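Colleague: sequence and predicted structure are below.
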Amino acid sequence: MKTNDEIRRQNLLGAIERYRTAAKLAEAVGTSAAYLSQIKNQTPESKTGKPKTMGDDLARRIEQALGEAHGWMDAEHEQLDLATVTSIFPDAVPVVAIDSDADYYYQIPLVKLRLQAGMQGVRTEPEYQSGGKKSVPRDWADREGLNPSRLVAIQVKGESMEPTLYEGDTIVINLADTKLVDNAIYAINYEGEAVVKRISRDAGQWWLMSDNADQRRFHRRACRSGECIVVGRVVRREGSRF
């Protein structure tokens, strides 16, 4: 039977994998990447010579960062190894994880939008609970002609854009593109509220449209100058729904 320290270390490995790097997990939980790596690698304590272990406070903070229940770090979680998976699915090909700090990705801010009515600029606040950063493929951004310094990522809230966008999806916004195009999706400062809507042109007027079929709950709204300010165009979506 594994000890509690061994279980926590195993779950730490899974947590790092979910955040892609120890540095990103460390930022989310408010500790140093070096300290997490010492626990991960069982670095001996200088005084006792015993491997470094994880305390209760850090365990709870990791659970919170992962969105897991209290005590999750102290329980074993069944994981299928590659041999088991390939025995069930002979044609399965393993996914190769590439360090998100490598040359394959740009790192862009994962943020919350902080807007005021009539405010033309964009004020943001880092989304630390989700790591504060988002990796986007360099080849995609370069192919689309996007400037990574003008990209931010936010998480979708609410049901108004289902089935195109679901709550919890991550979308990338190009702050450099504020020109309205019929049927495109934008982040909008609507009277001080950050909304993500499809823009439609009808009878000489721009309208904010929801993709949700329940138009009684999510009816269209006029996009008038001064009360409807374009933050940027949505250029990418990532989510777990398919």
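Modeller: The structure has been received and is ready for your questions.

Colleague: from here on, contacts and neighbour counts on C-alpha atoms
Modeller: Noted.

Colleague: burial of residue 109, as a residue count?
Modeller: Close neighbours of residue 109, defined as other Cα atoms under 10 Å, add up to 22.

Colleague: element containing it?
Modeller: Per DSSP states H and E: residue 109 is located in strand 105-109.

Colleague: got it, and residue 26?
Modeller: helix 22-29.

Colleague: show me what counts as buried in the next helix or strand after that helix.
Modeller: For helix 22-29, the following helix or strand on the C-terminal side (DSSP H and E) is helix 33-40. Within helix 33-40, the residues scored as buried using 16 or more other Cα atoms under 10 Å are 35-40.

Colleague: can I assume residue 221 is in contact with residue 208?
Modeller: Yes. At 5.1 Å, residue 221 and residue 208 qualify as touching, with contact defined as Cα atoms under 8 Å.

Colleague: of those two, give the one with the bigger neighbour count.
Modeller: residue 208 (23 against 15).

Colleague: could you measure from that one over to residue 85?
Modeller: Look at residue 208 and residue 85: by Cα to Cα, to the nearest Å, they are 46 Å apart.

Colleague: below is structure B, check it against A:
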Amino acid sequence: MQADLSFCIFIILLSNEIIAGMETKDIRRQNLRALINEHTLNNLSRAAFAEKVGITASQLSQVASPKFVRNIGDVLARRVESAFGLPAGWMDNIHTDADSKPGKTESANNYNLQNLSGNYTDHTYRLEQLDVEISCGGGRMNSDYPEVIQSIEIDPEYAKRMFGGRPASSLKITTAVGDSMKGSVEPGELVVLDVTVGRFVSDGIYAFTYGDTVHIKRLQRLKDRLIVISDNQTYEKWEISSDDESQLHIQGFVVGKWEMNYTRLG
């Protein structure tokens, strides 16, 4: 009996250690699969599930199947939460309480959320990737380019000085593509975004979507319009009028960059 009890305690401790070590991408996939299972039990097909989220059945398979080929990024995670009436951040957290089963969507108070950011703050400062490839040029959403750098872990004290005290949860990294911001942001560099900035607050460099395209550009307010500026003088300025600002969705404010350069020596 004592041996059985010791074994059970060992299994519980091991399970908790595994859960604590899970990355956000794995937690999101686990939660998405739980949602899919819950709704297929209620006679909602996977195709109908995908349609409700606003993606194709093929895209759902790419992120949720046992042989998944893509991770679930911020945009898709927030879409899922919105589609099924879940509180913001539900997809990013582990749910172990009975009240946190995905079928209970009546109220955000039904969810006992375990914020994973606490797993990192004592020992490291982790920046994860935004699921949008940002273009210093035309721009595209959810690119097929491989995600070479998915996260960066930094010493907390160094991060505090580097990012002015911003918490890791407010920052994301993404890769810049194109040369329109050459001089400030080079093609292929990792850009650090403060994703808590969701609107124009002052002149500076922003990551934003406009219509169907995604950009990193300098934005400057001039009376009732925004001037979109490329630091590479080859590119012309363009404007977003007050009438067109509904098409502008700011992904974040650019607070810095990482100059990434790998040289193979062997």
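Modeller: Okay, I see it. Here the structure is a predicted model, which means the values were calculated and not measured.

Colleague: now the TM-score, please.
Modeller: The TM-score (TM-score structural alignment, normalised by the length of the first structure) is 0.46; 134 aligned residues with a Cα RMSD of 3.5 Å.

Colleague: quick one: the helix holding residue 26 of the first structure to helix 33-40, angle?
Modeller: Here the directions of helix 22-29 of the first structure and helix 33-40 differ by 110 degrees (axes from the mean of the first three to the mean of the last three Cα atoms, to 10 degrees).

Colleague: by contact count, what packs against helix 22-29 of the first structure?
Modeller: helix 4-19, helix 33-40, helix 56-66 (3 or more Cα pairs under 8 Å, 6 or more residues apart in numbering; DSSP states H and E).

Colleague: and for residue 209 of the first structure, the neighbour number?
Modeller: 22.

Colleague: correct me, but it touches residue 196?
Modeller: No. With contact defined as Cα under 8 Å, residue 209 of the first structure does not count as touching residue 196 (9.3 Å).

Colleague: helix or strand: which one has residue 153 of the first structure?
Modeller: Residue 153 of the first structure belongs to strand 151-155, assigned by DSSP H and E.

Colleague: what's the angle from that strand to strand 105-109?
Modeller: Using the same axes, to 10 degrees, the inter-axis angle of strand 151-155 of the first structure relative to strand 105-109 is 70 degrees.

Colleague: just checking, next helix/strand downstream of strand 151-155 of the first structure?
Modeller: strand 170-174.

Colleague: now do that following strand: which elements does it pack against?
Modeller: strand 151-155, strand 228-238.

Colleague: would you mind putting these into JSON lines with distance to residue 105 of the first structure and mean neighbour count alongside?
Modeller: Shown next, in JSON lines, are those (distance: least, Cα to Cα, whole Å; neighbours: other Cα atoms under 10 Å):
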{"stretch": "strand 151-155", "distance to residue 105 of the first structure": "13", "mean neighbour count": "23"}
{"stretch": "strand 228-238", "distance to residue 105 of the first structure": "14", "mean neighbour count": "21"}
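
Colleague: closest to residue 143 of the first structure out of those?
Modeller: Comparing those against residue 143 of the first structure with Cα to Cα, the closest turns out to be strand 228-238 (12.4 Å).

Colleague: check for me that residue 35 of the second structure belongs to a helix.
Modeller: Yes. Counting by DSSP: H, G, I helix; E, B strand; the rest coil, residue 35 of the second structure falls inside a helix.
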